[in-house]
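Trainee: kindly generate the corresponding structure for this input.
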Amino acid sequence: MDKLSIVIPCYNEEESIPLFFKAVEQIVIKINDLETEYWFVNDGSSDRTLHELHVLHDQYPEKVHFISFSRNFGKEAALYAGLQAANGDYVAVMDVDLQDPPEFLPKMYKLIKTDDYDCIGTRRVDRKGESKFKSFLSNQFYNIINKISQTNIISGARDYRMMTRQMVNAVLSLKEYDRFSKGIFSWVGFKTKYLEYHNVERVAGETDWSTWKLFKYAMDGIADFSQVPLSISVWLGTFSFIISIIGIIFVIIRRIVEPSSSVFGWASLVCLILLIGGLQLLCIGIVGKYIGRIYIQSKHRPIYIIKEKQ
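Mentor: Here you go, the predicted structure:
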């Protein structure tokens, strides 16, 4: 009998956990010849998430397991911890807020078993219910990263997916500290099919993903899977250097042709200095972003620290 491990990162989701388990269990229990285990990962929640996980584990000790971090390490760390703990033949990753339709699980399992796929992923075809500004930023992120990165990331792709043990092991073999799972899932390759669905509202609670957090997450993704920003800084530096050489030649020729002319235009000179100074700071900042990631990786700190595991 095959075994399916379901990995569920949780952060302040005390209301969603019982609803999630009930909804998913009603679906997976109907799948023949499939044993299921749940791995909830409490990412340093400040509410009663851990209490709800204890209650669920006490009710289903053989089926429901959880990991609780010593503090909030972020969703990527929770995902990684869950994948490490899961020991099923197949592993599914889901959000606890039920925005990932559990009714897809039987179809995922059938496709991955019979159609020679290594991964069945999902993607949203719309963002109904979200602000237009957040939707715009999200669409632009996918447009940009797919133009500047060799790793293709499907627009609207979710973390919600079912993977074979072979693909999970490949994902776990990447030990990088700053993780961007959507990119990692694509980078490791393997044959993947995407199921499409319309956006679903949260079943309970409020999302912790503000526009600013999503923006920072997007910048991390770009830094992880593209070196184009470094190339941009080189081209900006080269362009400003060429312009400055042209300006110097122009001043020298003008001085030769019109010896009596005086230097003028201090306001424009100040603007040019500010422009070049700004470009330098921008380029230094881009380089610093990459160096900072190297520095963090070189410390070899653990991606997460477990306080409790059952």
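Trainee: from here on, just use CA atoms for contacts and neighbour counts.
Mentor: Will do.
Trainee: what's next to stretch 272-288, contact-wise?
Mentor: 229, 230, 233, 234, 236, 237, 240 (C-alpha atoms under 8 Å, 6 or more residues apart in numbering).
Trainee: any idea how far that stretch is from the middle of the chain?
Mentor: 28 Å (C-alpha atoms, centre = their mean, to the nearest Å).
Trainee: ok, and the closest non-adjacent residue to residue 289?
Mentor: residue 223 (7.9 Å; C-alpha to C-alpha, 6 or more residues apart in numbering).
Trainee: next, the buried residues of the helix or strand harbouring the one you found.
Mentor: Taking DSSP states H and E as the criterion, residue 223 maps to helix 211-225. Within helix 211-225, the residues that qualify as buried by neighbour count (16 or more other C-alpha atoms under 10 Å) are 215, 218, 220, 221, 222, 223, 224, 225.
Trainee: one more sequence to fold, the one below, so I can look at both together:
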Amino acid sequence: MADVCMQKEITVLIPVYNEAENLIPLYERICEEVEQLSNYTFEVLFVNDGSTDNSSEILAKISQMNGIKMRYISLKHNKGKTEAMKRGIRTIESDLIIMLDGDLQDDPTYFKDFLNEIEKPGVEFVVGNRTNKYAKNLAKKVSSAIANTTARILIGSPINDMNCGFKAMTTECAKSISLKSDYHRYLPLLASIEGYGVSQVNIEQKKRFSGESKYGKVGIGRFVNSLLDMLSIYFIYRFRKEPFRLFGRVGLITFALGSAILAYLTIGWFFGHYIYGRPLFFLGILLAILGTNILGMGLLAEVFVINNKDN
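Mentor: Below is the predicted model:
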């Protein structure tokens, strides 16, 4: 009885969108694998992200099957993978979370490897490193490469495959990460920024059991969004604790440009040149005022951060 009480509880979180044909095989595969992991107790949590196929009926059927504990959440409308994850994480009270996609490309055989890694001292987040990838769409491959390369250059991320859907983390870590639209791709990076120990395990990705990927936009918009998201995360990482270093630099440069323009015009005025009404005059005033405002915003942001630390 004492051993049972010491078992860690794990929730396998699976966001799904129009994956009806994969749900039962995935659940059965998970049940087979967790039978070998007697040191843990498992539950499976499906988040049905507004599927338009018969996923709801299939999930209701799975809930009546013999196997490990299973529950599901159904969203009325498709909100995207990040929102589906957030809805699921809010309801989880277990010790650890394993995330995987609903297409059976993530093989539950690797549960043991993920759990062994996350049990190491100082490790609170583990992400898979796919040694092979079956993404057919070139846009997905390129955008993923851009995200991984940008993360390594800007932030020094040690993660090779940040967008892998197969992850494990402590529930505390998952609930501490603030997610906005499409930030599920950057969970390992965000966990690292929050101060959690991040590691990775090599995995081999399987071909989809059935159907095609329903999540993920393709095209030029995906490239642009990846770059903008990475820049946003970089500035959060670089300046969130000392915002005046960002606002101060921008404000000083802007104020200096405005002051230089006004100084140039003032010197010209001494030599009899007309100033008022010139576009350059108004530009100088605008830059000087804007620079002062940016500096003031930076000071307010710095005070806000310091007060939050004290609290």
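Trainee: output the contacting helices and strands for the host helix or strand of residue 305 of the second structure.
Mentor: Following DSSP H and E, one finds residue 305 of the second structure within helix 279-310. Taking 3 or more C-alpha pairs under 8 Å, 6 or more residues apart in numbering; DSSP states H and E as contact, the helices and strands that helix 279-310 of the second structure lies on are helix 243-270.
Trainee: now the helix it packs on: buried residues?
Mentor: 243-248, 250-252, 254-259, 261-262, 265-266.
Trainee: ok, stretch 130-137 of the first structure next?
Mentor: For stretch 130-137 of the first structure, by 16+ other C-alpha under 10 Å, it's 134, 135.
Trainee: what do you get for stretch 291-305 of the second structure?
Mentor: In stretch 291-305 of the second structure, counting by 16+ other C-alpha under 10 Å, buried: 291, 292, 294, 295, 296, 297, 298, 299, 301, 302, 305.
Trainee: the fourth one -> the first structure?
Mentor: The alignment leaves residue 295 of the second structure without a partner in the first structure, by TM-score structural alignment.
Trainee: with residue 196 of the second structure instead?
Mentor: In the first structure, residue 196 of the second structure lands on residue 190 (TM-score structural alignment).
Trainee: what residues are up against the closest residue to its match other than its chain neighbours?
Mentor: Counting by C-alpha to C-alpha, 6+ apart, residue 118 is the residue found nearest to residue 190 of the first structure once chain neighbours are left out, at 5.8 Å. Counting by C-alpha under 8 Å, 6+ apart, residue 118 of the first structure makes contact with 112, 163, 164, 166, 167, 190, 191, 192.
Trainee: to which residue of the second structure is residue 167 of the first structure aligned?
Mentor: Checking TM-score structural alignment: residue 167 of the first structure goes with residue 173.
Trainee: returning to that earlier point: tell me the one among the buried residues of helix 211-225 of the first structure nearest to residue 291 of the first structure.
Mentor: residue 223 (10.7 Å; C-alpha to C-alpha).
Trainee: figure out how far stretch 187-203 of the second structure is from the centre of its chain.
Mentor: Per C-alpha atoms, centre = their mean, the centroid offset for stretch 187-203 of the second structure relative to its chain is 10 Å.
Trainee: quick one: contacts of it?
Mentor: 110, 113-114, 117-118, 122-131, 151, 157, 159, 162, 173-174, 176-177, 233, 237.
Trainee: what do you get for stretch 96-112 of the second structure?
Mentor: 8-16, 19, 22-23, 26, 29-30, 33, 37, 165-171, 174, 203, 205-210, 213.
Trainee: let's see that with 7 Å instead.
Mentor: 9-16, 19, 22-23, 26, 30, 33, 165-171, 205-209 (C-alpha atoms under 7 Å, 6 or more residues apart in numbering).
Trainee: which part of the first structure lines up with that stretch?
Mentor: Against the first structure, stretch 96-112 of the second structure falls on residues 90-106 (TM-score structural alignment).
Trainee: which parts of that stretch are buried?
Mentor: 90-102, 104-105.
Trainee: now, those that are in helices?
Mentor: Assigned to helices by DSSP state H, the following of those qualify: residue 105.
Trainee: narrow the buried residues of stretch 90-106 of the first structure to those in strands?
Mentor: The strands, defined by DSSP state E, take in 90, 91, 92, 93 from the buried residues of stretch 90-106 of the first structure.
Trainee: nearest to residue 179 of the first structure, of these?
Mentor: Out of those, the member with the shortest distance to residue 179 of the first structure (by C-alpha to C-alpha) is residue 93, at 15.6 Å.
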